[in-house]
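**Q** no sequence on hand, only this structure:
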């Protein structure tokens, strides 16, 4: 029987916009409110530092994926360069990362809907999840189209915010809190109003804002021309970080002093309300709602593909590699959807804390995945200099920059350990890795026993 395979139906415009969608999500639209409260205007510097670090992670990812046409995701090269355990642990951790992220996104959907309707958060969260599941069961091309238009909406929104903000700055617009001016960046306690500690504590939320940037790598198996599309998407990341993150935050903090922005709602919505455009605030709320839905859509896509990949490599239940008539891994998709629905339950049980808990766990697990990409790249350079020499998409400043970024990740984890808000999540996360290593050891023993039994049968027949 011919093996079913994923279809390469994602075109260049899909990959480009998936890359944009991966770098603009709930972390920016909702999470930036809390990050601003922690760091003040210095949040801009935090976004810049993490954004630059992740560009180097993406360049390492791109070079590794293009070094072997058989690589479908980073779990493949992790297994090759670090060991089979790394492929197994990283694959399942990446699935867990996106499960946590998708939970945060559907929780955010519930928060945004409450802008119009006073209903429990979990109801719109669950409805959104069911709709996205149904759409994902169709074709990968439909996923690409959904992400294309979701990303277009995000781009237009941030572009509109920046254009309107520049006009308000130019005319010296008066709001209820004062004049719109770049002076608002430093006149309310300076660039570091909460000191270095507030700046450092914001890094967890900033890391979460960038989760999904590596989604280009997950979509590689379904990209029609990876050698052209992947480098193109990765090389545009720095420009997107400067424009979408730094540009948007400079405008937001120029319009409204940092101390007057709420940590619990979207600063984008607050800004348009503040300048006296309530209708625009409603429109922006709709946009950030679609952004959360888009991020959840990406979560369902990536978790189903990573389960498919794990199953194809005998690292997960065989049923996850089964594709439906549209070449979509439906069993893997349903399984991920059921687990993500726990997020709706969390928003019912602990509505005030659910978002913070899942974003912290997600950020920690993504740091693991990004670190594995960097370590794999270091090993690749040492063991396969021939491939490095032939590479048409060499990661710059490697391997030196790999070590620098790894040191930054360790530093961020130490900050999380010292911060009361993130300490519990950091201490609980190792339980996940312990369970994975136990599962890997049991699975390895099972396969070894099975192989030994086959050898005995063969020798008996002989």
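**A** Yep, it's here. Because the structure is a prediction, the values reported are computed rather than measured.
**Q** rest of the way, CA atoms for contacts and neighbours
**A** Noted.
**Q** count of residues packed around residue 340?
**A** Neighbour count for residue 340, taken as other C-alpha atoms under 10 Å: 26.
**Q** please compare the first structure with the one that follows:
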């Protein structure tokens, strides 16, 4: 008789901890998916029109800085495998207030990013169904994401794996197509031919001067949100010592391939001053060269990219609420897991908050206006989270010298690089204050920290 007792944990009681069900291929592709955000597909049209060819340098600078943030995060997570995410090490190294502020801000980051993704998905839907209501398509996609995430973490890993594969294949196809068009000297829109010289022939690499170059940073920063997703998935990663360093170290190569090459190809085929800011240049490139079927296919890809980002966001928010509940700074109901080890209460709550995106689209029908406002708020909040990661690393060096001595995955250039990256984030905040549309979001964002401070004060008072 076969003993089936090993199979019984299919589960009569809900588990008490998250399971390590994400494997190397899941984490590698989640890292790639995180590095290729909606900002690249949806926002690159606007960034090209603002900065011209200098946008290539913008993406390279931001990617370079964020690589060091990821190295600091990786070193901390591997120094203590009990840390489930950066909210945990912030609480441990900087104090409970830091865990509270980081966890809730990161949760809000992904709610806001999820709204931006829902806005983007609704815009892509319009290419196929121009008569379909924008806010109805937004509502529909929230319901779909909730259904997908409620199953198991392994299903989330599989979905992200295939979403990322689609993104990678699409960008490689775009790069190859662009190279072929340039080699053929294909007729470019508005006269002329596709050529590498189109990148610098229309006013040089800095056609709008330094002001244009600086203006490109806002949506470009948003393109990188989600790069830290590897840290959120750390608690559910199988063999993190091997998997995390590999995922983090490959970030620079991905940025060169997916951002720099893709944007160079777009500007070689379509001169930068003819790129339509309100539309995705990935779709427009194929429309302009008279391949509407290919444009429809690329539209499916960019829709998949936004879906991937929103799906990751819903995963992250539910896990962050779980971590906050375990720290005792969120309602204990968020720490309750389903029989499949999924924090369903956090999932439902996050999806309910995403409905704010549906309301925004209903109130402001202009998709690009909503997208710019929401992405700026998201970029500012993510910079706060990235700064907390760096501050935690600095505190860790002082408080845990024995762990620092044993570390095998070190942050290059150490404290010096930490301060350089934080100075860069301050510089980006100054840039956001210069443009009118980003200034509004910069003025609104402090309200979130005021709300958090009030919440923290009330919690401390109740505890006292």
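**A** Sure, I can see it. The model shown is predicted, which means the values in this text are computed figures rather than measured ones.
**Q** superposed, what's their TM-score?
**A** Scored against TM-score structural alignment, normalised by the length of structure 1, the superposed chains reach a TM-score of 0.95; 448 aligned residues with a C-alpha RMSD of 1.1 Å.
**Q** what's around residue 144 of structure 2, how many residues?
**A** Residue 144 of structure 2, neighbours per other C-alpha under 10 Å, totals 12.
**Q** equivalent analysis for residue 243 of structure 1, please.
**A** Using other C-alpha under 10 Å: residue 243 of structure 1 sits among 16 other residues.
**Q** how about it, what's its match in structure 2?
**A** Residue pairing (TM-score structural alignment): residue 243 of structure 1 is matched to residue 257 of structure 2.
**Q** you'd agree that match is in a helix?
**A** Yes: counting by DSSP: H, G, I helix; E, B strand; the rest coil, residue 257 of structure 2 is part of a helix.
**Q** can you find the partner of residue 418 of structure 1 in structure 2?
**A** The equivalent of residue 418 of structure 1 in structure 2 is residue 434 (alignment by TM-score structural alignment).
**Q** sec struct for its match, please.
**A** coil.
**Q** quick one: residues contacting it.
**A** With contacts defined as C-alpha atoms under 8 Å, 6 or more residues apart in numbering, residue 434 of structure 2 has no neighbours.
**Q** which ones are touching the aligned residue in structure 2 for residue 355 of structure 1?
**A** Counting by TM-score structural alignment, residue 355 of structure 1 lines up with residue 371 in structure 2. The neighbours of residue 371 of structure 2, taking C-alpha under 8 Å, 6+ apart as the test, are 116, 119, 120.
**Q** repeat for residue 157 of structure 1
**A** With contact taken as C-alpha under 8 Å, 6+ apart, residue 157 of structure 1 is in contact with 284, 287.
**Q** is it fair to say it lies in a helix?
**A** Yes: counting by three-state DSSP, one finds residue 157 of structure 1 located in a helix.
**Q** how about residue 69 of structure 2, what's its partner in structure 1?
**A** Applying TM-score structural alignment, one finds that residue 69 of structure 2 aligns to residue 57 in structure 1.
**Q** secondary structure element for that match, which one?
**A** helix 43-66 (DSSP states H and E).
**Q** and residue 165 of structure 1, by the same measure?
**A** For residue 165 of structure 1, the element it lies in under DSSP H and E is helix 140-171.
**Q** average offset between the top helix by length along structure 2 and structure 1?
**A** Counting residues, the longest helix found in structure 2 (DSSP state H) is helix 292-327. Its aligned residues in structure 1 lie a mean 0.5 Å from helix 292-327 of structure 2 after superposition (mean C-alpha distance after the TM-score superposition for structure 1).
**Q** in that helix, what's buried?
**A** For helix 292-327 of structure 2, burial by neighbour count (16 or more other C-alpha atoms under 10 Å) applies to 295-296, 298-327.
**Q** what of stretch 182-200 of structure 1?
**A** 182, 184, 185, 186, 191, 192, 193, 194, 198, 199, 200.
**Q** cool, stretch 438-448 of structure 2 as well?
**A** So, applying 16+ other C-alpha under 10 Å, buried residues of stretch 438-448 of structure 2: 438, 439, 441, 442.
**Q** what's the mean distance for stretch 158-178 of structure 2 versus structure 1?
**A** Following the fit onto structure 1, the mean deviation recorded for stretch 158-178 of structure 2 is 0.4 Å by mean C-alpha distance after the TM-score superposition for structure 1.
**Q** what range in structure 1 matches that stretch?
**A** Under TM-score structural alignment, the alignment places stretch 158-178 of structure 2 onto residues 145-165 of structure 1.
**Q** mind listing what the equivalent of residue 276 of structure 2 over in structure 1 touches?
**A** By TM-score structural alignment, residue 276 of structure 2 lines up with residue 262 in structure 1. Each residue near residue 262 of structure 1 by C-alpha under 8 Å, 6+ apart is listed here: 33, 34, 37.
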